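**Student:** A predicted structure for the sequence below; I have some questions about it.
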Amino acid sequence: MARRKKIYEGKAKILYEGPEPGTIVQYFKDDATAFNAEKKATIEGKGVLNNRLSEFFMTGLTQIGVPNHFIKRLNMREQLVRAAEIIPLEVIVRNFAAGSLSKRLGIPEGEPLPRPIIEFCYKDDALGDPLVAEEHIIAFGWASQQDLDDIVSLALRVNDFMSGLMLGVGIKLVDFKIEIGRVWDNDYQRLLVADEISPDSCRLWDIETGQKLDKDVFRRDLGSLSDAYTEVARRLGVLPSNVTHTTKPTLIN
């Protein structure tokens, strides 16, 4: 097998040149990080689960007409995606108060918000991904006003899809973050959902018990991250119903 050219390595994924122009191979690592990578660990099987779950969510978005970069899953840890120019923003959609929103505004965790709230953070690890306003985004040229309108529309469509999907399996979608990329079809630019959608990028709570099924398990030392992610995959039908641990996941094609 020919050695592939690495394009970029982040905290949770490695990007390689794809087999065709305009494509990228996205490899999911087992690394877990929190607090801007101040806390680190290797969680066996995490990359496999996030690969499969992101495929599941992106495929569902495609089916309802939400554009995204996913093309196909290649193997247990890799997927082929469309190359895109990533807008340097984390787009956060909040349905319930949690995390930094609760700390900033003093709202108790778990309190329902009057409507979904969309926030933007500037993607810069050295700065700690600071919260920014739409005025900053437009003034510094990260995105135009039309881009922002389209980003908000995409984010709310993802929220509707993900909220309904999770509700159907007894999980509350507290909040999530996505990244948006630009692609060009001839001279026409359009935006699409990129990066990943997985328990790494969502807050997921069991509706009945409030049990956390996301990366807060790792952040707050609440138990096994593998077990939490496996439970999400099991409820969504990504794993067989009799799987209880994901050291060596058995995935459904």
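**Tutor:** Great, that's in hand. Predicted model only: the values in this text are computed from it and were never measured.
**Student:** Please make it C-alpha for all contacts and neighbour counts, starting now.
**Tutor:** OK.
**Student:** for this structure, what spans make up the helices?
**Tutor:** In the chain, the helices defined using DSSP state H lie at 46-63, 99-105, 134-139, 145-167, 216-219, 225-235.
**Student:** Can you check which of those gets nearest to Ala34?
**Tutor:** helix 216-219 (5.9 Å; Cα to Cα).
**Student:** still on that earlier bit, looking at the helices of the chain, which is closest to Ile117?
**Tutor:** Using Cα to Cα as the measure, helix 145-167 is the one of the helices of the chain that comes nearest Ile117, at 9.4 Å.
**Student:** Mind giving me the packing neighbours of that closest one?
**Tutor:** Helix 145-167 is packed against helix 46-63, strand 89-96, strand 171-185, strand 188-194, with contacts defined by 3 or more Cα pairs under 8 Å, 6 or more residues apart in numbering; DSSP states H and E.
**Student:** Please compare the first structure with the one that follows:
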Amino acid sequence: MARGRKLYEGKAKVLFAGPEPGTIIQYFKDDATAFNNVKKGTITGKGVLNNRISEYLMTKLMEIGIPTHFLKRINMREQLIREVEIIPVEIIVRNIAAGSMSKRLGIPEGTQLPRSIVEYCYKSDELGDPLIAEEHITAFGWASPQDLDDILAMSLRVNDFLSGLFAGIGIKLVDFKLEYGRIFDENGEMRIVLADEISPDNCRLWDTTTNEKMDKDRFRRDLGNVAEAYQEVARRLGILPEGGLQDLQGSDTLQ
């Protein structure tokens, strides 16, 4: 599939102009970062695995009526997505205390929360993605009150579905980050869709029995076996790459 000019390169993905107007090719890198890009490294095969995992989860969510930017996977490291206007707000859905919540509030990591808690962060690498309130979002015009209601409802539905899906394969969905974007049709009508990716890069996933971490916290905390943890998530989902793991190095796709 013809790839156009590079539009953007982030910490984990590269975006290229797609073959048709309104489309983008999203390339998944093996680069890994943590603590607002302070810690950097490489997780061999992460891009391949995240491409497959995100494809699988986005497809499952579309089957239950969640609109997304995903169109199709092109190859081991690339997928075709719709071009969206990204809303500069990250939605964090938390089921179990971990990470920054535990540090901020002094809640021991692993504490089951009385209910799912949704937090919002302003999407800004320069500012370190600061925690914000709904009032910031609506006051500064990042999203309207109705948009925010729709985003909250979709996020909670995503949480319910993914929590059940992961529980079925012996994994706890501790917390995760979502991003949304706006799509405009030929009549100028706008709708909000789920964007970015859903993978062990932006989900905390713990083994149900052992609480072993199966996500990017293994990289953040120098726990080792990072690639193996991502592979285990893909294995349990039944979506390890075709032909096994021989393409996990795959550097020649991005030239």
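**Tutor:** Cool, the structure landed. Just so it is clear, the structure is predicted and the values come from calculations on it, not from any experiment.
**Student:** TM-score for the pair, please.
**Tutor:** Once superposed, chain against chain, the TM-score is 0.94 (TM-score structural alignment, normalised by the length of structure 1); 247 aligned residues with a Cα RMSD of 1.7 Å.
**Student:** Could you provide the helices of structure 1 in TSV, with additional columns for mean neighbour count and distance to Ala34 of structure 1?
**Tutor:** TSV is the format used below for the helices of structure 1 (neighbours: other Cα atoms under 10 Å; distance: least, Cα to Cα, whole Å):
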stretch	mean neighbour count	distance to Ala34 of structure 1
helix 46-63	21	15
helix 99-105	12	12
helix 134-139	14	25
helix 145-167	16	23
helix 216-219	18	6
helix 225-235	22	13
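**Student:** Go through those helices and name the closest to Arg4 of structure 1.
**Tutor:** Distances from Arg4 of structure 1 to each of these were compared using Cα to Cα; the minimum, 19.2 Å, belongs to helix 46-63.
**Student:** Could you point out which of the helices of structure 1 sits nearest Arg73 of structure 1?
**Tutor:** Closest approach to Arg73 of structure 1 among those is made by helix 46-63 (6.8 Å; Cα to Cα).
**Student:** Return the residue of structure 1 aligned against Ser100 of structure 2.
**Tutor:** When structure 1 is aligned by TM-score structural alignment, the residue opposite Ser100 of structure 2 is Ser100.
**Student:** Ile151 of structure 1 against Ile180, yeah?
**Tutor:** Yes: counting by Cα atoms under 8 Å, Ile151 of structure 1 does reach Ile180; the two are 7.3 Å apart.
**Student:** what sits in contact with each of these two?
**Tutor:** Contact criterion Cα atoms under 8 Å, 6 or more residues apart in numbering; residues shared by Ile151 of structure 1 and Ile180: Leu191.
**Student:** List the buried residues in stretch 125-132 of structure 2.
**Tutor:** For stretch 125-132 of structure 2, burial by neighbour count (16 or more other Cα atoms under 10 Å) applies to Asp129.
**Student:** now what about that stretch, what contacts it?
**Tutor:** Contacts with stretch 125-132 of structure 2, where a contact means Cα under 8 Å, 6+ apart, come from 36, 119-124.
**Student:** Please apply the same query to stretch 141-156 of structure 2.
**Tutor:** Residues outside stretch 141-156 of structure 2 that contact it (Cα under 8 Å, 6+ apart) are 66, 87-89, 91, 93, 118, 137-138, 178, 180, 192.
**Student:** and the two most separated of the residues you listed?
**Tutor:** For those, the maximum inter-member distance is 23.0 Å, found between Ile66 and Thr138 (Cα to Cα).
**Student:** ok, now which ones touch Glu17 of structure 1?
**Tutor:** Under the criterion of Cα under 8 Å, 6+ apart, the contact list for Glu17 of structure 1 reads 4-7, 23-25.
**Student:** Can you list which of those residues carry over to structure 2?
**Tutor:** Retained in structure 2 by both residues aligned by TM-score structural alignment, their matches' Cα atoms under 8 Å are the following of those: 4-7, 23-25.
**Student:** Kind regards, and thank you for your time.
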